[in-house]
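# coordinates only, sequence not included:
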């Protein structure tokens, strides 16, 4: 598993959204590296991480056991993250996930809650896909494998991923997001869509999670809107909600400083 690491202090794992990679966290990572040892992995098949083969980190350890090929699911992606923590000999970490990364973070909370110091869920939701949403994901996966993703994936996804303020006033963010989408391997796009289609409802997982938790949502997020985020925060026994102005579904990419400030404020308040 490829990852970027910076900073010192308490470990913080940043799990990216679909269909981008760990580079979406660059602005947040640089804002938080004075307080955290930040780890931003490319999830299975995205960025520089392979979709099936044994994962390889920036600093691989000989003999490190990494999960082999698995059926696509957030739980398989969560196993990759646990393997990364094991390789780095980290018993626990704060975990932040945006959108698809939130599904993986919830899978981690389901499989190994004792490894999570605190949970940050950004622009994501606990419920599983509807049948219609699931079918659409599988169609996208099939098309990505059949045609590749050039010429259609960025155009199909960016209008929903980015808030109206970003689309109208942050041309550099729009172009950055477009570049990230267009650079994703089609096999990884297909794997991720099938993984998201297979995810279970995580409401019970969040109700059972007893650690501190922060839910962050962009006020212009059309895919996981603020009212949905309020419901997610309500599931968490120690959940708090922060709404970021002028941000959409990729709030950490669109407004990184505001996102980092929300995390710092939450830590100061919960500590």
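Now that the structure is in, tell me what you want to look at. Because the structure is predicted, anything quoted here is derived from the model rather than measured. Numbering: from 1, shown residues only.

# C-alpha from now on. contacts and neighbour counts both.
Will do.

# helix, strand or coil for residue 224?
Classification of residue 224 by DSSP: H, G, I helix; E, B strand; the rest coil places it in coil.

# top helix in this protein by residue count?
helix 131-147 (DSSP state H).

# what are the ranges of the strands in the protein?
With DSSP state E as the criterion, the chain has strands at 3-6, 10-15, 36-41, 93-98, 116-122, 213-218, 239-244.

# with respect to burial, which of those strands scores highest?
strand 213-218 (a mean of 28; mean count of other Cα atoms under 10 Å).

# what sits up against the longest helix of the chain?
If you take Cα atoms under 8 Å, 6 or more residues apart in numbering as the criterion, helix 131-147 is touched by 149, 186, 187, 189, 190, 191, 193, 194, 196, 197, 198.

# and the residue nearest to the spatial centre of the chain, what does it touch?
The centroid of the chain falls nearest to residue 101 when counting by Cα atoms, centre = their mean (2.0 Å). Going by Cα under 8 Å, 6+ apart, residue 101 touches 14, 15, 16, 17, 18.

# comparison target below:
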């Protein structure tokens, strides 16, 4: 097994959803519930959920053990191919969006459409890169405690003030985050290059979405990506932060359904 896939709904060209850091495919559960009748596949990243350890994933796709989003992208493509999927609408949130960009660079033929949610196409600056490496090292010594401070960073102010059940769910997910996955993913994200160029000739329908209260992926990042794309819909979800799919699953699901339907009109298969 390269990566764990979770199928929902009927057969057909799927909407593939890639989760944010440091969660797993459960992040999408409320969104999937809002997409009845759509073929959806959620994926666990290397070292998260039911997927193998990152070293095993790298070995399975013939890459070195060095943490890299390219490994993640190759593994997504391989897992889908193993499942009989050679064409899909692929959307990712945050880290999942970085993987979508790597897919656009390395496995463009797979993509019938793309969704870039609460993410950005640029590389980290020096400070962000250094922080990721610090968190990676902390995860190896202190476990999931290394990501506990993310709680107030990934949830919008409205969610923190008005949605205690979402806050507690996120707190529990962060506390259960796997140290091996945390360390690998942080190092992989720290090493990622600028991939804005991959969008400039990506001739498929696209969705660029962000929570209005997302301080990690600002509007400037969304605008830069949408300007590079040839067929992009831009959606800003009010009263949501960086984890828009967890904080506002209804509006996010509606936007993803809209993306899928646009792809279907252009012969999604």
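That came in fine, so what should we check first? Bear in mind the structure is a predicted one, so any value in this text is a computation, not a measurement.

# looking at the contacts of residue 101 of structure 1, which two lie furthest apart in space?
Maximum pairwise distance among the contacts of residue 101 of structure 1 (Cα to Cα): 13.3 Å, between 14 and 18.

# about what we covered before: turn the contacts of residue 101 of structure 1 into a markdown table, including distance to residue 220 of structure 1.
Formatted as a markdown table, these follow (distance: Cα to Cα, whole Å):
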| residue | distance to residue 220 of structure 1 |
| --- | --- |
| 14 | 22 |
| 15 | 21 |
| 16 | 19 |
| 17 | 16 |
| 18 | 18 |
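
# what's the closest of those residues to residue 90 of structure 1?
residue 14 (14.8 Å).

# where's the aligned partner of that closest one in structure 2 relative to residue 248 of structure 2, distance?
Alignment note (TM-score structural alignment): residue 14 of structure 1 maps to residue 17 of structure 2. Separation of residue 17 of structure 2 from residue 248 of structure 2 (Cα to Cα, to the nearest Å): 16 Å.

# could you do residue 175 of structure 2 as well?
For residue 175 of structure 2, the distance to residue 248 of structure 2 - Cα to Cα - is 22 Å.

# higher neighbour count, those two?
Comparing residue 175 of structure 2 with residue 248 by other Cα atoms under 10 Å, the one with more neighbours is residue 248, at 19 against 16.

# what is the neighbour count of residue 265 of structure 1?
Residues near residue 265 of structure 1, counting by other Cα under 10 Å: 13.

# do the same with residue 36 of structure 2
Residues near residue 36 of structure 2, counting by other Cα under 10 Å, number 13.

# then the one 10 residues further on?
Residues lying near residue 46 of structure 2 (other Cα under 10 Å) number 30.

# again, but for residue 178 of structure 2
20.

# give the equivalent position in structure 1 for it.
So residue 178 of structure 2 corresponds to residue 185, using TM-score structural alignment.

# wait, its match sits on residue 45?
Yes: Residue 185 of structure 1 is within contact range of residue 45, at 7.0 Å (criterion: Cα atoms under 8 Å).

# residues of stretch 67-80 of structure 1 that come out buried?
Residues of stretch 67-80 of structure 1 classed as buried: 67, 72, 73, 74, 75, 76, 77, 78, 79, 80 (neighbour count, 16 or more other Cα atoms under 10 Å).
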